[in-house]
Structures are given as C-alpha cells and as structure tokens.
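K.L.:
pasted the sequence and its predicted model underneath.
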Amino acid sequence: MTRSISKLTSLNIAGLWLVLLMSFATLLTPAWAEVGIEAPALVLKDTPFSVTVSRDDPAGSEPLWLQLDEQRYPLAFENGEARLDELTSQADTLSLTLVNEAGDTLAEAGSVAIAGWLSVVPALTAIVLALVFRQVILALFIAICAGGWLSYGLSGGKLLQSVLDSVNVHILKAASDSEHMSIVLFCLLIGGMVGIISRNGGTVGIANHITRFVRGRRSAQTTTGLLGTAIFFDDYANALIVGNTMRNITDKLRISREKLAYIVDSTAAPVSAILLVTTWIGFQVGLIDEAIGQIEGFDGSAYAVFLDAISYSFYPILALLFVFMVSLSGRDFGPMLKAEVKAVQRRHDAPDELTDMEAIAEEANIDAKPGIPHRALNAIIPMTVLVLTTLGGIWYTGMEELGHPAEYSLRDVFGNGDSFTAMMWGSLLSTLVALVMTQAQRLLSMDETAHYWFEGVKSMLLPITILMMAWALSSVNEALHTSDYLVSVLSDSLAPQLIPVSVFLLSAFTAFATGSSWGVMGIMMPLVVPLAWAVLQHHGLAGDPEAMHLFYASVAAVLAGAVWGDHCSPLAETTLLAAMASGCGLVEHVRTQLPYALFVGVITTLFGILPVAYGVPWWLGIAVSALVMATGLRLLGKRAEDYQQPASEPSGRPAIGGEAGIKQIS
C-alpha cells in the first residue's frame, strides 16, 4: 500500500515537471511561430489565385515573406491576416513557403495545379454527351467523375477515388445545401398537389374552361405565353405551374411538348429578371450594391442602377417578344418545326416512342376519377393559394429582414424576401387546401387522396435526381475555378463601346458551361461594375451623362447574358424544370429551343447591344431587333399544319402519313 502511494506520488511529481517544462518552452517560442497558410486546394496555371496568411503576433514586428516559385512576396498584416491576390504559377505542383528575414521556414502549404483549359472539360463533357447520347444522368455522372479526377491533378491512383467522390462528396454536398433542399421540397409538394387536383377532376375542369376560349393551336400557345408572363414573381414556380396546367390542353390540340417547354422556359426567367417585384430583385440589387461599393466617388444607389439597367436588358425583353411572335404567327423552324409536324400528324391512338421525362410524364399522367364532377375551382383555388402564399411569404420575410420600416417601398421589401421559404409555405398550404377540398366534397377517399399524392410526388423523382447531379457538377466547376478561367481569358482591356457586348458574350458562355445564371451573376457582377467604371474613367467618360448608358448596359449585360446562356444549356435549373413540368425530354427541349435562343441572342448582339453602345437610343435598338426577328421568322418559319396529310380518319380528324411530313422539312 505504501509502495503504491509512493509510486503514485512520483508520477504526479513527474507530470508536474512535464507541464512546467512545456509552459517554459511555450514562453521561449517566438510569436511568429504560430502561423498558417490558407491556399486553394487546386489552382489553374496562369490564372490568378489568392492566398491568405495568418499569425498570432499582436506586435507584428517580425517581417514575413511568402515564397512561390523562388520569388518572395512581402506580407502586410492587418488584424493578424495578410492576403495576396493575383498570384500566378506555371508549376505542376504549387509549393508555398512562409519565411522570415533570416530565411527560416515557418509554414508550408501545397496545391494541385492543372492547365486552365482543363477546368472547362467537365462542363463541356456533360453538354456533349447529353446532346449526343441523350442520356442526361450518365452524362452528368461522367462529367462529375472527370471533374473530381481533375481536382486530384489527374493522378492515376486517384481515378477510383474520384468515382467514389461523385456520390459521397459532390452529390452529398449538393443535397446538404438548404436552398437546394428548399427547391426539392417545393418540387415534391407541387407534384403531390398536382396529383391530387388531377385525380379529383380539377385540372380537367381548368382544361374545359380554357378550351372554351382557345380556338386552336395559336391561341393555346398565346394563352400559355400570357400565363407564363402573369406568374412573374419566381421562375421556378412559373415553370412548374404553367407547364403542369397547360400540358393536357396542348396535348389535346396536338401542340408538341417541345413547344410547350420552350414557351414555359422562355417566359419564366426573362419575366422574373426584368419585372420590379420578383425573387430575383434582392439578389441582383445586393450584387450591384456590393460592386458599386468598390467604386470611389460613385453617386447613386444600387436599386437606381438596376432600374436604369432594365432598359438595356435586351435579351430577356426580346426573348419574351419572340415567344408571342412564334405563338401568334404559328410559324416554326429547325428542330421545333419537326417536333410540331410530328405532333400535328400524330393520331390520338398512335403509340409514341417516349424518352427521358416524356416517359415519366406519361406514366405519371393521372386521369380524373370516373363518375365525379370536373370542377375547375378544385384546381384554381389551390393554385391561387400557392401564388398568394408565396407572394405573401416573400413580403413577410422581406419585412422581417428590414425590421418593418415604413419608409421602404414594396420593391425593397420583395427584394429582401426569402423566396425559398415562401415557396415551401405556398406549396405546403396549397397541398393542404387541395386535400381538404377533396375530402369536403367526398370526391376521393382518404386512401385514394394519399395514393395519388404519392403518385404526383413520384413523378418528380427523375427530374430531382438530374437536378441534384447538375448542382453537383456546378460544385465541381466551382472547385475547378471554371468561371475564373473564363473571365481571365476573355476579359482583356476593352474599348468602352465594346464592354457591354463582351460582358454579354462572356456571361452567356459561362452560364452555358456552368448551368447557373445566379452563379454567373454572383461571379461577374463584382468584376464587371468596377471594370466598366474604370474603363470609362480611363477614357474620361466616368460620370458623363452621354456615356452612362455604357455603364448601365454593362450591368444589364451580366443579367441578360446569364439568361441567354441558361436557355442554351442542358445543365440549367430552369431548363430542367421547364422540361420536367411540360413532360418533355430534357435533351429534346434543349435541341429544339437552342436554335430559337441563338436566333434571338445573335439579333440582340448585332441590332441591340452594339448599336446602342455606339449611341443609338435603347428603344430604337429594341424596335429594330424586334423587326429583324419578325422578318427572320417570316422568311425561315413554316406552319406545321401545312404538312398535314389530306386523308381523314373515320372520326374526321386528319390522318398522319408516317414520317412523310417530317421528311419534307428535313
């Protein structure tokens, strides 16, 4: 017992001495020993990157340098941190060393380095594979794996790891984002609501009412465009509501799913981008405010800049106009004309070979229960609840964000609202209202209501899977600094008149490659606004009323280019949602919409942005561009009905002639 106590006492004394020695050593350690280097995990050769150095040295008396490629950069610390921007390297493996005046190494960090052009490979791989093989999920999966492998510097030993990372890193990261999950829940709840109102006869009732006013294919397309313009507050809600509402009507009138998806897609984002009370406003104004904060002596508010820039948002305005030109004229060209001819010639009893989300939409096509009345109010009221609750939720969250001040306008309130939360509120309440109305009228049993709610939810699983993978690819692009590479390559010194068109093209290509219009705006706006002002200052034009249109046009070009790139890209969220809600295959939607988007985009560039940059009034640029679009549609477009076969079915409907009509326009 005594020996045990003695042994325990000896251990305690030894531990005490150890603690004292460690404390003494800490006191002797120089303050600059506690340092750290924060470097990106991956850098692009010849593309600028940033490094942050931190140290726990309140006195800050010891000068330090960061060594890169045998070159030293002095560090200026503020609050214990020093940041170096615009660093570049050509080395295959980046080695960063922190040294003191005596040349002692205090800290080291390393990064993988790859050629800048490789950062574009995953996005282009996804686009090419999706368009060639029409297998979107496989294309996205291969692109994600390729991006993961690039992030490891194409190391042979990391190939399998990059495949495994596709799920447990990239897709998991996309699923962990709260805003992404808000969209997923919104889609699922909307799908469930649509399942209920389809089975209880509500959607059939709407179709019956609308068909009383729709006299044919043109008026149905125009009605779809007007509905898409009316639901202006959010592009996601727009696509889901309009596509699901009009799909059965356009099917009955033999309007192709591709045409419906085009009208939905080309009204959703453009109308949300340019109207004054939408979920886009707060994001855009916030970016502009941050950007003009970098400009010394700039006199003007961010919201005023946004309002002045709307007049120069040529692509969203002209895209909306072209939708109604196509709808009212009944003319189409390119792959869209082939799709319309196929739809016109299709027999009602002829089976079609469906692919992608067309097949999902057909499987999820829920017919009204036989023997019950088809009341339009059973669909109109839940949809109205969805719209009003979403708008009210945006207003409420905006007021909460601003602290209920009386001096803020409705635009300010909507600009600061939380659209994701509001959309979830709206979709949940609309589902509950649909359920209560169905039960109150005894149209379906509770078991039937639950079953068809799940059927509606099930129809969303494929598009949500694709959406998740598209988000994962966007995360990969961010890790590979794809946007930084594109900006560094394409944003050289410019003449003032060429800034808007250069920004428009750069933003469009970046959105096309990354599939994210909001991501492009978040990257480009802080760069473009100071750049445009600096170029104007260099030429003595900053603040000149005669030259400020170049500044506003540059701001608008970021937004317009992002929307244009989204319309051309199979990776874009709104493109996917429009295809999903319309029951159209994603690849088919992109193939048919792409010529229209390019047509409007090229005319926008040549007859809108460039002439206005050189002094033509903005309204004249829009008018001339609209005239050129109308003329081009007149020359290129043909009516699908002109290829209809003269023979008739017993029912009196025109019969189809196989592929004959389609071959005539090939």
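P.N.:
All right, it came through fine.
K.L.:
rest of the way, CA atoms for contacts and neighbours
P.N.:
Noted.
K.L.:
burial measure for L620, as a count.
P.N.:
14 (other Cα atoms under 10 Å).
K.L.:
which residues in this structure form strands?
P.N.:
Counting by DSSP state E, one finds strands in the chain at the ranges 35-38, 42-44, 49-55, 64-68, 71-74, 81-87, 93-100, 105-114, 331-332, 638-639.
K.L.:
so how far is the second one from its chain's centroid?
P.N.:
I take that to be strand 42-44. Put simply, strand 42-44 sits 24 Å off its chain's centre (Cα atoms, centre = their mean, to the nearest Å).
K.L.:
give me the helices and strands touching that strand, please.
P.N.:
strand 105-114 (3 or more Cα pairs under 8 Å, 6 or more residues apart in numbering; DSSP states H and E).
K.L.:
equivalent analysis for the fourth one, please.
P.N.:
Applying 3+ Cα pairs under 8 Å, 6+ apart, we find strand 64-68 packed against strand 71-74, strand 93-100.
K.L.:
quick one: that strand to strand 105-114, angle?
P.N.:
Here the directions of strand 64-68 and strand 105-114 differ by 30 degrees (axes from the mean of the first three to the mean of the last three Cα atoms, to 10 degrees).
K.L.:
distance between strand 64-68 and the chain's centre?
P.N.:
Strand 64-68 has its C-alpha centroid displaced from the chain centroid by 39 Å (Cα atoms, centre = their mean).
K.L.:
deepest-packed of the strands of the chain, please.
P.N.:
Comparing these by mean neighbour count (mean count of other Cα atoms under 10 Å), strand 42-44 ranks first with a mean of 25.
K.L.:
next up, a structure to set beside the first:
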Amino acid sequence: MVSIKGKFADPAIRKKIIQGAILTFIISVIAIYFSDGFVQENGHFGFWSITPPLLAIFLAFYTGEVASSLFMGICLGAVISNKINVVQEFLIPSIGTESFALILLVYLWALGGLIGIWTRTGGAEKFARWASEKMVKGPVSAKLFTWFMGIVFHQGGTISTILTGATVRPIADKHKVSHEELSYVVDSTASPIATLIPFNVWPIYVAGLVIGTNALFETTQDGINFFLTALPFNFYAIFSIILTFHFAWEKLPWIPGKQMRKAIRRSREEG
C-alpha cells in the first residue's frame, strides 16, 4: 500500500493536488465576488452549502488522494461560512469538552479491551477454524460469510467494523481473499447496517442531532420516531449493503477499481 508521503512524492499526483488547490482558490474568489455576502437562511447557505462536498468528491476522483481533497473542501466550507479558523470554530467545540473526552476514552478502552480479549484468547482463530469447516469452502463463501458477520455485528459503525474484521481475517487469509476485498466488504457492510438496525445507539445519536432544530423535534422520543420513520429513505446504507452482497457473491458485471482487480489476481494466484 502506498503511503501518503509516497503519494505526494509522485510528481503527477503532486501536480494534480496543486491544480486542485488552485481550483479551490478560484471557486472561493468567485463565490465571494458573486455572493455579495453569504446569507444563512434556515440553517444553510442555499446552493453554496453543497459546493464543498462536491468539490471534495471531484478532487478525490481527479487526484486519487483523499486527504488533500477533503482538506480543500473544508477550506471552501470555511470561506462560505466565514469561519476561517476551522480548528477554533469547529474542531475544538466538537471534541474539546471534558464529557466528550471521557466518553471517548471509555469507549476506546472498552473497545480495545474487547478486541484484545477476542484475539489473545484465541477466540477469533477458533471461530475461524469452525467457520472454515462448517460454512466456508472458498473465496466466494468467505466473502459472503464476511458480509453476513458484518450484519451480525451491527452494534455500531466502529465496533462493528473492528469486530467483523478481527473475526473474519483468518478465514479470508486461509481462502486467499485479498485484504482489499476484505476491507471493502467489512466497511461497506458493518458500518451501513448499524444505521438500519435500530438496536444500538444510533436512534439516540440521531435524536440528539435533531432535537431542537425545529418544532417537530422537541423531545428525545420525537427524534427517535424521526429516525425510525426515515429508515426506508436511508438509501446510502441500503444500496451499499446490496452492492456489497453482489460484490461478495461475485455477481457484479464489473470489478470496480484497477487496484482492486490487481489485488484479487494477486491473492488468488499467490495467496
């Protein structure tokens, strides 16, 4: 895997990143000139609200480098919101509170301890051997099993991904499934499914986001009801899980990404 430092060392990628930075600057200047001051209405800036993510997505595809593309999108968003100091205005208020730090530490300690127990006691390896004997017979069934375990571990985005990965990696290695395939199936199943199955903290989290935004969401129960009624419209999660299932089943008419195709050939031929 190419490191971030290695990517920036590539003259072609570096040139594209510089071009992206220039494009970001030009869009920012045009936005400031023609906007006559960005006016926030109903909590957004109209069309300008979607320009930062659109720019980030375009630059990610154009440069092939995600970190710098996201940074440029953030810079454009800072210009539009007139909050140039993104660290002071956004980062610190989001993660700099004592209560959040405590929650984060407890969560990470608990998560790390759980994964450590699961792996150090041999539970993951034992489970992998059992699954290999009873359920998994080759690369396709190994990926389908990974997809299924991603749904089973639906407790939350991060913990679901880590638990699923730690559980199925020995199986994937045994049946010559590349780590690239494994990463895609795990991440595109375990995280989205957590937002669709309401038996975790997601309903409370979403309720906390929407409470007080308008008269419809005045209590926690209002927010939870909103989450439940919005489930059929969570198109990203639904399509992600369906697409990942077909990828694992190897029923897609194409394999997305040159690097993914290369990884699949390498793992099948060399292990």
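P.N.:
Great, that's in hand. Note that the structure is a prediction, hence the values are computed from the model and not measured.
K.L.:
so how far is I622 of the first structure from G601 of the first structure?
P.N.:
Noted for G601 of the first structure: a distance of 13 Å to I622 of the first structure, by Cα to Cα, to the nearest Å.
K.L.:
let me fix that: K7 of the first structure
P.N.:
According to Cα to Cα, K7 of the first structure and I622 of the first structure sit 93 Å apart.
K.L.:
can you find the partner of A207 of the first structure in the second structure?
P.N.:
In the second structure, A207 of the first structure lines up with A128, judged by TM-score structural alignment.
K.L.:
tell me how many other residues surround its match.
P.N.:
Residues lying near A128 of the second structure (other Cα under 10 Å) number 21.
K.L.:
can you check L275 of the first structure too?
P.N.:
Around L275 of the first structure there are 16 residues (other Cα under 10 Å).
K.L.:
which residues touch the equivalent of it over in the second structure?
P.N.:
Aligned by TM-score structural alignment, L275 of the first structure pairs with I197 of the second structure. Residues near I197 of the second structure by Cα atoms under 8 Å, 6 or more residues apart in numbering: H154.
K.L.:
let's see it at 7 Å
P.N.:
Listed by Cα atoms under 7 Å, 6 or more residues apart in numbering, the contact set of I197 of the second structure is empty.
K.L.:
and what of A166 of the second structure?
P.N.:
By Cα under 7 Å, 6+ apart, the residues touching A166 of the second structure are A124.
K.L.:
aligned to it, what sits in the first structure?
P.N.:
Aligned partner of A166 of the second structure by TM-score structural alignment: N244.
K.L.:
give me the number of residues near the nearest residue to L598 of the first structure once chain neighbours are set aside?
P.N.:
Nearest residue to L598 of the first structure, sequence neighbours excluded (Cα to Cα, 6 or more residues apart in numbering): C568, at 7.7 Å. Number of residues near C568 of the first structure (other Cα under 10 Å) recorded here: 26.
K.L.:
the one 5 residues further on now?
P.N.:
Using other Cα under 10 Å, E573 of the first structure has 22 neighbouring residues.
K.L.:
alignment lookup: it to the second structure.
P.N.:
With TM-score structural alignment defining the correspondence, E573 of the first structure maps onto no position in the second structure.
K.L.:
any idea how far E573 of the first structure is from I274 of the first structure?
P.N.:
Counting by Cα to Cα, the gap between E573 of the first structure and I274 of the first structure amounts to 19 Å.
K.L.:
then G621 of the first structure?
P.N.:
Going from G621 of the first structure to I274 of the first structure by Cα to Cα gives 17 Å.
K.L.:
quick revisit: quick one: which of K7 and I622 of the first structure has more around it?
P.N.:
Shown here are K7 of the first structure and I622; by other Cα under 10 Å, I622 has more neighbours (23 against 11).
K.L.:
contacting residues for T482 of the first structure?
P.N.:
Here T482 of the first structure is in contact with S119, V120 (criterion: Cα under 7 Å, 6+ apart).
K.L.:
what's the closest non-adjacent residue to A123 of the first structure?
P.N.:
According to Cα to Cα, 6+ apart, the nearest residue to A123 of the first structure is A513 (5.3 Å).
K.L.:
please report the number of neighbouring residues for that neighbour.
P.N.:
Using other Cα under 10 Å, A513 of the first structure has 29 neighbouring residues.
K.L.:
which position in the second structure pairs with it?
P.N.:
In the second structure, no residue is equivalent to A513 of the first structure according to TM-score structural alignment.
K.L.:
separation between A513 of the first structure and G243 of the first structure?
P.N.:
Distance, A513 of the first structure to G243 of the first structure, by Cα to Cα: 26 Å.
K.L.:
aligned against the first structure, show me the partner of G96 of the second structure.
P.N.:
So, by TM-score structural alignment, G96 of the second structure is matched to S176.
K.L.:
now do H179 of the second structure
P.N.:
By TM-score structural alignment, H179 of the second structure lines up with R257 in the first structure.
K.L.:
ok, its match touching S582?
P.N.:
Yes: at 6.1 Å, R257 of the first structure and S582 qualify as touching, with contact defined as Cα atoms under 7 Å.
K.L.:
show me what L111 of the second structure aligns to in the first structure.
P.N.:
Aligned by TM-score structural alignment, L111 of the second structure pairs with I190 of the first structure.
K.L.:
that match and S427 touch, don't they?
P.N.:
Yes: between I190 of the first structure and S427 there is a contact at 5.7 Å, judged by Cα under 7 Å.
K.L.:
R257 and S582 of the first structure - which one has more neighbours?
P.N.:
Higher neighbour count among R257 of the first structure and S582: S582, with 34 against 26, using other Cα under 10 Å.
K.L.:
how far away is the match of G96 of the second structure from W471 of the first structure?
P.N.:
According to Cα to Cα, S176 of the first structure stands 11 Å off from W471 of the first structure.
K.L.:
re earlier: gap between the match of L275 of the first structure and I159 of the second structure?
P.N.:
15 Å.
K.L.:
how many other residues sit next to F145 of the second structure?
P.N.:
20.
K.L.:
and it, what's its match in the first structure?
P.N.:
With TM-score structural alignment as the criterion, F145 of the second structure pairs with T223.
K.L.:
where's its match relative to E81 of the first structure, distance?
P.N.:
59 Å.
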